[in-house]
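1. Generate coordinates for the sequence data below:
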Amino acid sequence: MSDSFLSLDEPPQPKAEAYRVLARKYRPQTFSELIGQDAMVTTLGNAIRRDRLAHAFLLTGVRGVGKTSTARLIAKALNCVGPDGHGGPTIDPCGVCEPCRAIAEGRHIDVIEMDAASHTGIDDIREIIEASRYSAVSARYKIYIIDEVHMLSKAAFNGLLKTLEEPPAHVKFLFATTEVNKVPVTVLSRCQRFDLRRIPAELLAAHFARVSEAEGVEAEPEALALIARAAEGSARDGLSILDQAIAHAGIEGEGVRAEAVRAMLGLSDRGAIRDLFGLLLAGDALGALASLRGQYDLGVDPQAVLRTLLETVHGVTLVKLGSVPTAGQSAEELGALERWASGLSFPALHRLWQLVLRGHDEVAKAALPIEACEMALLRVIHASQLPDPGELARQIASGAVAPAAPGAAQPAAPAMPGSMAELAAHLEANRRLQLAQQVRDYLRPVRFDGADVHFGAARSLPHDFLRDLAAALRDTTGVNWRLQLVESDAPTLREEQAANEAAERAAVLQSPLVAAALVSFPEAELIGWTTRRSMQA
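-> Alright, predicted model coming up:
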């Protein structure tokens, strides 16, 4: 016999079971498995226990939050008869009785599902109205689940109104829609409405962790947090991304890694974005462009970079307001946000937001996206360092800013301060008296390297201090300064002066002449002194 034919003696090979995607495989079968909708479950449970069931329910919400799954769960809850066949409506359907199993498998004759997107006309609704007059064949209630109900035509809605208002006792309508604003008010008023909320990212990440464990796939928490954030509150979208991530991981068994998920989704590395954001705040144009090009070479979309920068500005603003940290934030990211929040004012943050948002919109429409992104970042650097209109008006009023006379010779470039004392003296010489006083009182010197200055703070600095100091130095020296606040225990100029005065006073008190005078006159007090050094000065 040819090898191309099977022997009659060989048993038939079992047919491989078709793969089911995670979004279908892990569709909730009980209300306890429905995540993020506790308020709706509580309300529905109370209605069932008190036998106060509405004749029509409208389920709204964004894609993938569980509208259709909830409708099927309600159908099971209303028609469940329990394992013994004598149960009544319950918020905890057994899942083993024939109605529960038939509804879960989509084959129950009395639970009719219809997609309004493909059945929009009055004729389709007429069939429902006619069939609703007849009692259920085997279930307690005949249930109609109409998905995307907003797609029904005006005539179809009008034809449904009378039946919705006075339906037969054995009929329940369950409507689902993502665009509730398109449903006529006359229909809304005849339904009990449940707004299904976006599922919080932390709940989604925990759900994905359980799914990964059930699938026998190792997944990094950061990877699941990235997927949860990308899902935007949709369990179905998140499970589809997780399905893709598992396939992306391959068959080597390395599991779902954050780096792979970030590459798969085209997300920019958040650490690289933090570095880029720091370069923008420091006014380092060349460094910012190099950082952007580095991410672009790795395949990151320029628009995704600006989108993540927007998220960063938003995150800094929330931290400045004292909000609770977002799920999935690392300690390093939170520390960076807190550091920026302490150094940026709300007006500066709002201006950064507008600049980056404008760049994001421009890149989306640009013929040269990476070049447009570079120009947007340069605009952020230069525009964000300009003083506020109010500050500019104060500088003009105080005479700190004045237009140059026509034909006047350009002044020579001023010397760059090379120490904290020179910095304070430079500010005083240029009539930045308040800044000079703050430098003397609060700043702890760490490093002076040209215009790159690192210093600590003896106390919490005003929110606008770094911006105002950088602007003042740029105006007086013509150079963009990079100011960075770091940890330091070095003394401030005021502390150093106080320590020197205390040491000098102690030396004066220990001198033989003063010591002898204090012995002769016990009630005498040292009020002041003059040393040879001070006289020579």
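2. Please count neighbours and contacts with C-alpha atoms only from this point.
-> Fine.
3. Nearest the geometric middle of this protein, what residue?
-> Nearest residue to the geometric centre of the chain (CA atoms, centre = their mean): residue 311, 5.8 Å.
4. That residue sits in which helix or strand?
-> If you go by DSSP states H and E, residue 311 is part of helix 302-321.
5. which other helices and strands contact the following helix or strand past that helix?
-> As assigned by DSSP H and E, the chain's next helix or strand after helix 302-321 is helix 331-343. Helix 331-343 makes packing contacts with helix 270-282, helix 302-321, helix 465-477 when contacts are defined by 3 or more CA pairs under 8 Å, 6 or more residues apart in numbering; DSSP states H and E.
6. okay if I get these as CSV plus distance to residue 352?
-> Shown next, in CSV, are the helices and strands packed on helix 331-343 (distance: least, CA to CA, whole Å):
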stretch, distance to residue 352
helix 270-282, 10
helix 302-321, 7
helix 465-477, 13
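7. and of those helices, who's closest to residue 491?
-> Among those, helix 465-477 comes nearest to residue 491, with 19.2 Å by CA to CA.
8. what's in contact with that closest one?
-> 343-344, 385-387, 413-416, 427, 430, 432, 435, 479-483 (CA atoms under 8 Å, 6 or more residues apart in numbering).
9. Next step: the residues you listed restricted to helices.
-> Assignment to helices by DSSP state H places the following of the contacts of helix 465-477 there: 343, 427, 435.
10. Looking at those, which is nearest residue 326?
-> Closest to residue 326, out of all of the ones in helices among the contacts of helix 465-477 and judged by CA to CA, is residue 343, at 20.6 Å.
11. what's the neighbour count on that closest one?
-> Using other CA atoms under 10 Å, residue 343 has 19 neighbouring residues.
12. What segments of the stretch 1-150 of the chain are strands?
-> Counting by DSSP state E, counting those that start in this stretch, one finds strands in the stretch 1-150 of the chain at the ranges 56-60, 111-115, 142-147.
13. Now tabulate those in TSV and tack on distance to residue 502 and mean neighbour count.
-> Shown next, in TSV, are the strands of the stretch 1-150 of the chain (distance: least, CA to CA, whole Å; neighbours: other CA atoms under 10 Å):
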stretch	distance to residue 502	mean neighbour count
strand 56-60	73	23
strand 111-115	86	17
strand 142-147	82	24
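14. that older thread, out of the contacts of helix 465-477, which are inside strands?
-> Among the contacts of helix 465-477, DSSP state E puts 482-483 in strands.
15. let's see this one next to it:
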Amino acid sequence: MVGGMDGSGIRDGQTGGAYRVLARKYRPRSFEDLVGQEPMVRTLTNAFSTGRIAQAYMLTGVRGVGKTTTARILARGLNYAVPGKVDRPTIDMPELGIHCAEIMEGRHVDVIEMDAASNNGIDHIREIIEAVRYKPVSARYKVYILDEVHMLSGAAFNGLLKTLEEPPEHVKFIFATTEIRKVPVTVLSRCQRFDLRRIEQDRLVGLLRSITVRESVEIDDEALAMIARAAEGSARDSLSLLDQAIAHGAGRIVAEDVRGMLGLADRSRVIDLFEALMAGRIAEALALLKDQYDIGAEPGVVLQDLAAFTHLVTRIKVVPGAAEDGGMPEAERRRATEFAAALPLRVLSRAWQMLLKGIEEVQGSSRPLAAADMALIRIAHASDLPTPDEALRLLKGGATPLAPPSSAPSAPPPSSSSPAGHHPSAPRASFSSGGPSLVSSGSPMARAAEPQMAASAPQKAVPAIRFQRFEDLVAFVGQKRDLPLKLALEREVRVIRFEPGLLEFEPTEHASRTLASDLSRRITEWTGERFSVVVGRGATSETIAERQEAERLRQKSDAKADPLVAAVLARFPGAEIVDVQIRGEESAEAPIAPPPVEAGDDAAEQADD
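-> You can find the predicted model right below:
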């Protein structure tokens, strides 16, 4: 909200050799210095120019947005006077007036600042009621600034009402509060209310950059973005953090210093952690969390960053234009857009709820890392489980929701960190082919037999020959939650020939060199059968993404040709068609259908369903 550069000419720097913190040194001095409060400034400009000055103002907003500073600037504008030049209330204060310095330093006799938290009784209000009868000593108006006004007692509020509604002409009230809902409506109705906004991150970064230039401090753009993000729209918090970072970095601030100072996680590693969770790779997710913890990131902060990225992906999925946020790094925007295209909304919503629950557990736990581990395990475990509506579809289709196609166990990739024969996505319960074991699952014998049972139990695999179409293969990869591979198949593969067990394709110019080998290896791991992938040339077909984009453009073109849509577009200049959805078509968020099975009685029954 607030942050300025001594635009009025008042000096507020180091005095007498004493250091003044940045939050005070660069405190705004005029309305021009206010950042992000244009609606309030415009309203006050019109009110002052027409003489429609209210008797009371209510300033509200979160901590650090500058409510008290704005109150002082407003008091300065009410009493602004330059001998021989200006003698009326104004928000235009290009030079220092006769009362300005004393008002901004909080020592003017006619501008009385009170802390309502410590002066909240009816006796303190009686003193104000008695004092308002007397005219100001030297200024135009006697101004009362009550900070944290919501702390006044009920009797104090009631005692103030009459004076607040009909004060003497020479008295003005300015109230500030962070808890606007605790202020009685009888008081609010007698004030002009202004909600001070949080500063947008890109503007806050610009403010911090200008201050570092004035202070001759070198700082990375990434470090500035971290400070602005941690401040959550508060100028005072951002300046306090910048002050701390300058001391921490000894004049040269880099992202690693700020990350360690704030206990933050590396943003790119957080996105890697999100990808591992959505793919169900539990061991990798826990290793990424431990790496961040070892370099100083708090487990709760990592989960909060995960929740923030989940929210970002969900917003981009629902509102594609959200990806155009100028304050977002390009790599983060690109990866969030890819996740939004690949992940169903139901999966994102489930991850969001589980992260919120995990954050609460971490904050209330005596072992935050262990609590965060358990939260990540739950999320990764649920990544390949059906949502309630998917389970219902499986039940209706005659399948059991306990073993949906997407939860088929996968073979562990080679890894030096995983014990032999163990993989995080291995089945969580074991059953012999002849039925449930007669040994109690909780007995020592059962626990001793579990490794042998897991090793000897037959693994249910989906034969590669069941992929009758390339789209079936892409759907199967999506069920396995391997998002990078699924996106590569959709965007980088032009099919030349596809038949059961074989794919020949021409890669796009941006395709990975290892795409063919990666796909063949993963399909073989998942199904247990050999799947050949061959790179060729001369494809005549388009990629799935290109076909989808062409279809979207065709639908938009058809929609524009519709007379009703054309009339709407003509009625609202600048409007455009963002997307076209046809009623009756299955939602884009519906679960991916499993690959078709071989012809037979089961296929006929599924077709009937």
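16. on that earlier part again, would you mind measuring from the alignment partner in the second structure of the residue nearest to the centre of the first structure to residue 385 of the second structure?
-> Residue 311 of the first structure maps onto residue 308 in the second structure, with residues paired by TM-score structural alignment. Counting by CA to CA, to the nearest Å, the gap from residue 308 of the second structure to residue 385 of the second structure is 23 Å.
17. Repeat that for residue 345 of the second structure.
-> Residue 345 of the second structure is 14 Å from residue 385 of the second structure, by CA to CA.
18. And residue 190 of the second structure, by the same measure?
-> 56 Å.
19. Residue 502 of the second structure too?
-> To residue 385 of the second structure, residue 502 of the second structure is 29 Å away according to CA to CA.
20. Could you do residue 71 of the second structure as well?
-> 55 Å.
21. higher neighbour count, those two?
-> Shown here are residue 71 of the second structure and residue 385; by other CA under 10 Å, residue 71 has more neighbours (25 against 20).
22. Could you look up the SS state of the nearest residue to the more buried one once chain neighbours are set aside?
-> Spatial nearest neighbour of residue 71 of the second structure, chain neighbours left out: residue 174 (6.3 Å); criterion: CA to CA, 6 or more residues apart in numbering. When classified by DSSP: H, G, I helix; E, B strand; the rest coil, residue 174 of the second structure comes out as strand.
23. hang on, isn't residue 174 of the second structure packed against residue 148?
-> No. Using CA atoms under 8 Å, residue 174 of the second structure is not in contact with residue 148, being 11.0 Å away.
24. Can you show me the helices along the stretch 151-300 of the first structure?
-> Along the stretch 151-300 of the first structure, counting by DSSP state H, counting those that start in this stretch, helices occupy 154-165, 185-188, 201-214, 221-231, 235-249, 258-265, 270-282, 285-297.
25. Between those helices, which one is closest to residue 445 of the first structure.
-> Relative to residue 445 of the first structure, the nearest member of those by CA to CA is helix 270-282, separated by 18.1 Å.
26. Just give me the mean distance for the closest one relative to the second structure.
-> By mean CA distance after the TM-score superposition for the first structure, the fitted helix 270-282 of the first structure averages 1.3 Å away from its aligned residues in the second structure.
27. What is that helix packed up against?
-> Using 3+ CA pairs under 8 Å, 6+ apart, helix 270-282 of the first structure sits against helix 285-297, helix 302-321, helix 331-343, helix 369-384, strand 482-485.
28. re earlier: got the ones in helices among the contacts of helix 465-477 of the first structure as a markdown table, with distance to residue 50 of the first structure columns?
-> As requested, those are exported to a markdown table (distance: CA to CA, whole Å):
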| residue | distance to residue 50 of the first structure |
| --- | --- |
| 343 | 57 |
| 427 | 76 |
| 435 | 70 |
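29. related to what we said a few turns ago, determine which of the strands of the stretch 1-150 of the first structure approaches residue 317 of the first structure most closely.
-> Across those, residue 317 of the first structure has its closest neighbour in strand 56-60 (31.2 Å, CA to CA).
30. In this structure residue 310 of the first structure contacts residue 357, no?
-> Yes. Residue 310 of the first structure is within contact range of residue 357, at 6.9 Å (criterion: CA under 8 Å).
31. what residues are up against residue 100 of the first structure?
-> Neighbour list for residue 100 of the first structure: 76, 79-80, 93-94 [criterion: CA under 8 Å, 6+ apart].
32. which residue packs closest to residue 301 of the second structure, ignoring adjacent ones?
-> In space, residue 301 of the second structure is closest to residue 264, 6.3 Å off (CA to CA, 6+ apart).
33. Can you find the partner of that neighbour in the first structure?
-> Aligned counterpart of residue 264 of the second structure in the first structure: residue 267 (TM-score structural alignment).
34. What's the local residue count around that match?
-> 19.
35. Tell me if I'm right that it and residue 300 touch.
-> Yes. Contact status for residue 267 of the first structure versus residue 300: in contact at 6.6 Å, counting by CA under 8 Å.
36. okay if I get the helices of the stretch 151-300 of the first structure as JSON lines plus distance to residue 139 of the first structure and mean neighbour count?
-> Formatted as JSON lines, the helices of the stretch 151-300 of the first structure follow (distance: least, CA to CA, whole Å; neighbours: other CA under 10 Å):
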{"stretch": "helix 154-165", "distance to residue 139 of the first structure": "20", "mean neighbour count": "17"}
{"stretch": "helix 185-188", "distance to residue 139 of the first structure": "26", "mean neighbour count": "14"}
{"stretch": "helix 201-214", "distance to residue 139 of the first structure": "33", "mean neighbour count": "18"}
{"stretch": "helix 221-231", "distance to residue 139 of the first structure": "37", "mean neighbour count": "22"}
{"stretch": "helix 235-249", "distance to residue 139 of the first structure": "30", "mean neighbour count": "20"}
{"stretch": "helix 258-265", "distance to residue 139 of the first structure": "46", "mean neighbour count": "17"}
{"stretch": "helix 270-282", "distance to residue 139 of the first structure": "54", "mean neighbour count": "18"}
{"stretch": "helix 285-297", "distance to residue 139 of the first structure": "59", "mean neighbour count": "16"}
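37. Just tell me which of those ends up closest to residue 447 of the first structure.
-> Nearest to residue 447 of the first structure, of all those, is helix 270-282, at 15.6 Å by CA to CA.
38. ok, and what's touching the closest one?
-> Residues outside helix 270-282 of the first structure that contact it (CA under 8 Å, 6+ apart): 285, 287-288, 291-292, 295, 305, 308-309, 312, 333, 336, 377, 380-381, 481-484.
39. repeat that with 7 Å
-> Helix 270-282 of the first structure has contacts (CA atoms under 7 Å, 6 or more residues apart in numbering) with 287-288, 291, 309, 381, 482-483.
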